[in-house]
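Trainee: the following comprises the amino acid sequence and a computationally predicted model.
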Amino acid sequence: MKRKMYDSMRKWKEENGRTALLIDGAGRVGKSYIAQQFGENEYKSYILIDFNRAPAEITDLFIHYLNDLDMFFLYLSNFYGVKLYERESLIIFDEVQLFPKARAAIKYLVED
């Protein structure tokens, strides 16, 4: 099952990695784990934002900095201590349903 999901993610990246990918399914089956493994293996860098635990410093970015995506990505990079590379980094939103502003922002973040 995990291999099949990983292969689908790889195909997504090769075909059109400039769109968002939603991984949906039952809880506690390894979706976050496989997404992290994909980020580690297929990208120069990745950041996992878990909205179940995200501090105000992160959620505030979605409120105050979506009009300045350069600053948004800079603050995100600094907070997590991860260098982001244009089109070579992956940002994973875990439990995004808990923070609707982040889900609404996906379209703008993917375009940049």
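Mentor: Right, received. Where do you want to start?
Trainee: CA atoms for contacts and neighbours, from now on please.
Mentor: Will do.
Trainee: can you tell me what sits against stretch 6-18?
Mentor: Contacting residues not belonging to stretch 6-18 are listed as Leu21, Ile34, Phe38, Glu42, Arg87, Val110, Glu111 [C-alpha atoms under 8 Å, 6 or more residues apart in numbering].
Trainee: same thing but at 10 Å, please
Mentor: The list of residues contacting stretch 6-18 from outside it, by C-alpha atoms under 10 Å, 6 or more residues apart in numbering, reads 1-5, 19-23, 31, 34-35, 37-38, 42-43, 87-88, 90, 109-112.
Trainee: over to stretch 47-67?
Mentor: Residues external to stretch 47-67 that are found in contact with it (C-alpha under 10 Å, 6+ apart): 32, 35-36, 39-40, 68-69, 71-73, 75-77, 79-84, 89-105, 108-109.
Trainee: kindly report the same for stretch 84-94.
Mentor: Residues from elsewhere that reach stretch 84-94, judged by C-alpha under 10 Å, 6+ apart: 17-18, 20-23, 31-32, 35-36, 38-40, 42-54, 73-74, 76-78, 82-83, 99, 102-103, 106, 109-110, 112.
Trainee: Ile23 belongs to a strand?
Mentor: No: counting by DSSP: H, G, I helix; E, B strand; the rest coil, one finds Ile23 to be coil, located in no strand.
Trainee: quick check: it touching Ala35?
Mentor: Yes: under the criterion of C-alpha atoms under 10 Å, Ile23 lies in contact with Ala35, with a separation of 8.6 Å.
Trainee: what do those two both touch?
Mentor: With C-alpha under 10 Å, 6+ apart, Ile23 and Ala35 have common neighbours Met5, Met9, Asp94.
Trainee: okay, one more to line up with it:
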Amino acid sequence: MLYRKIERTIEQHLKSGSNKILLVDGARQIGKTYIIRHVGNKLFENYIEINMIEDSLGNRLFEKVRTVEDFYLQVSMLAGDKMKKSTLIFIDEIQAYPHLLTLLKFLSQDNRFTYIASGSLLGVTLSQTTSIPMGSIQKIQMYPLDFEEFLFANGMNEFVISTLRNKFNHLEELDESIHNKMMDLFKRGACRML
């Protein structure tokens, strides 16, 4: 399991009982789908994932959806037996159908299921959407791995990271071999960003 700090924020929102739909914005390929899928399967008996880019390239089931009933009809066609109480519906890559951003307000008011959505470049999509349901969504930004997350992904544990953080906070130097290892990891991480 890839550790991401945003997992805690997503879990807290989904457990809070808030009727706002969490909207996770971030660049492509940084792990939005991965972490939402992980949290969704952990917290909910039923988990439904709909990728709107795949839909727009395929069946286009959601292209003309404008009402809650139409939305449920299309979801039922994909995952009808999973549409029970304690279901999380994850709308991935929602920017493929900007009209669904407006529909989020009505889905949150309907309150039959729990929802979460994600997308890339949502700032652009939101600025071009005529009716933005800001009172119905809570938007958070997700970023690529930070250095601590990168260290976890490379086999470091909490003890190592908390020790490094403590030394940094107290302006203490590292043993040369540890310093060299951290610099090597830092360079590897920086090269992946380019």
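Mentor: Right, received. Where do you want to start? Here the structure is a predicted model, which is why all the values come from computation and not from measurement.
Trainee: now the TM-score, please.
Mentor: Remark: TM-score between the superposed chains equals 0.79 [TM-score structural alignment, normalised by the length of the first structure]; 106 aligned residues with a C-alpha RMSD of 2.1 Å.
Trainee: ok, Ile23 and Ala35 of the first structure, which is more surrounded?
Mentor: Applying other C-alpha atoms under 10 Å to Ile23 of the first structure and Ala35 shows that Ala35 carries more neighbours, namely 22 against 12.
Trainee: would that one count as being in a helix?
Mentor: Yes: when three-state DSSP is applied, Ala35 of the first structure is found to be in a helix.
Trainee: tell me the SS of the nearest residue in space to it that is not next to it in sequence?
Mentor: Across the structure, with C-alpha to C-alpha, 6 or more residues apart in numbering as the measure, the residue nearest Ala35 of the first structure apart from its sequence neighbours is Ile92 (7.2 Å). Taken by three-state DSSP, the conformation at Ile92 of the first structure corresponds to strand.
Trainee: so what's the residue count around the alignment partner in the second structure of Ile92 of the first structure?
Mentor: For Ile92 of the first structure, the equivalent position in the second structure is taken to be Phe90, counting by TM-score structural alignment. Neighbouring residues of Phe90 of the second structure were enumerated by other C-alpha under 10 Å; the total is 23.
Trainee: can you tell me how far Phe90 of the second structure sits from Lys82 of the second structure?
Mentor: Distance of Phe90 of the second structure to Lys82 of the second structure, computed by C-alpha to C-alpha, to the nearest Å: 13 Å.
Trainee: got any residues that touch both of these two?
Mentor: Between them, Phe90 of the second structure and Lys82 have Tyr47, Ile48 as joint contacts when contacts are counted by C-alpha under 10 Å, 6+ apart.
Trainee: the equivalent of Glu57 of the first structure over in the second structure: which element?
Mentor: Aligned by TM-score structural alignment, Glu57 of the first structure pairs with Leu61 of the second structure. Using DSSP states H and E, no element contains Leu61 of the second structure; it sits outside every helix and strand.
Trainee: same question for Met9 of the first structure.
Mentor: When secondary structure is defined using DSSP H and E, the element that contains Met9 of the first structure is helix 2-16.
Trainee: could you pull out the buried residues of that helix?
Mentor: Neighbour-count burial for helix 2-16 of the first structure flags Tyr6, Met9, Lys13 (criterion: 16 or more other C-alpha atoms under 10 Å).
Trainee: and it, how far from the chain's centre?
Mentor: Helix 2-16 of the first structure has its average C-alpha position 15 Å from the chain's average C-alpha position, going by C-alpha atoms, centre = their mean, to the nearest Å.
Trainee: check the mean deviation of that helix from the second structure.
Mentor: On superposition with the second structure, the mean distance recorded for helix 2-16 of the first structure (mean C-alpha distance after the TM-score superposition for the first structure) is 1.7 Å.
Trainee: count the residues that sit near Phe62 of the first structure.
Mentor: Phe62 of the first structure, neighbours per other C-alpha under 10 Å, totals 19.
Trainee: which residue ranges of the second structure form strands?
Mentor: Ranges of strands within the second structure are 21-25, 46-51, 87-92, 114-119, 137-141, based on DSSP state E.
Trainee: tell me which of the ones you listed lies nearest to Arg165 of the second structure.
Mentor: For the strands of the second structure, the distance to Arg165 of the second structure is smallest for strand 137-141, at 24.0 Å, taking C-alpha to C-alpha.
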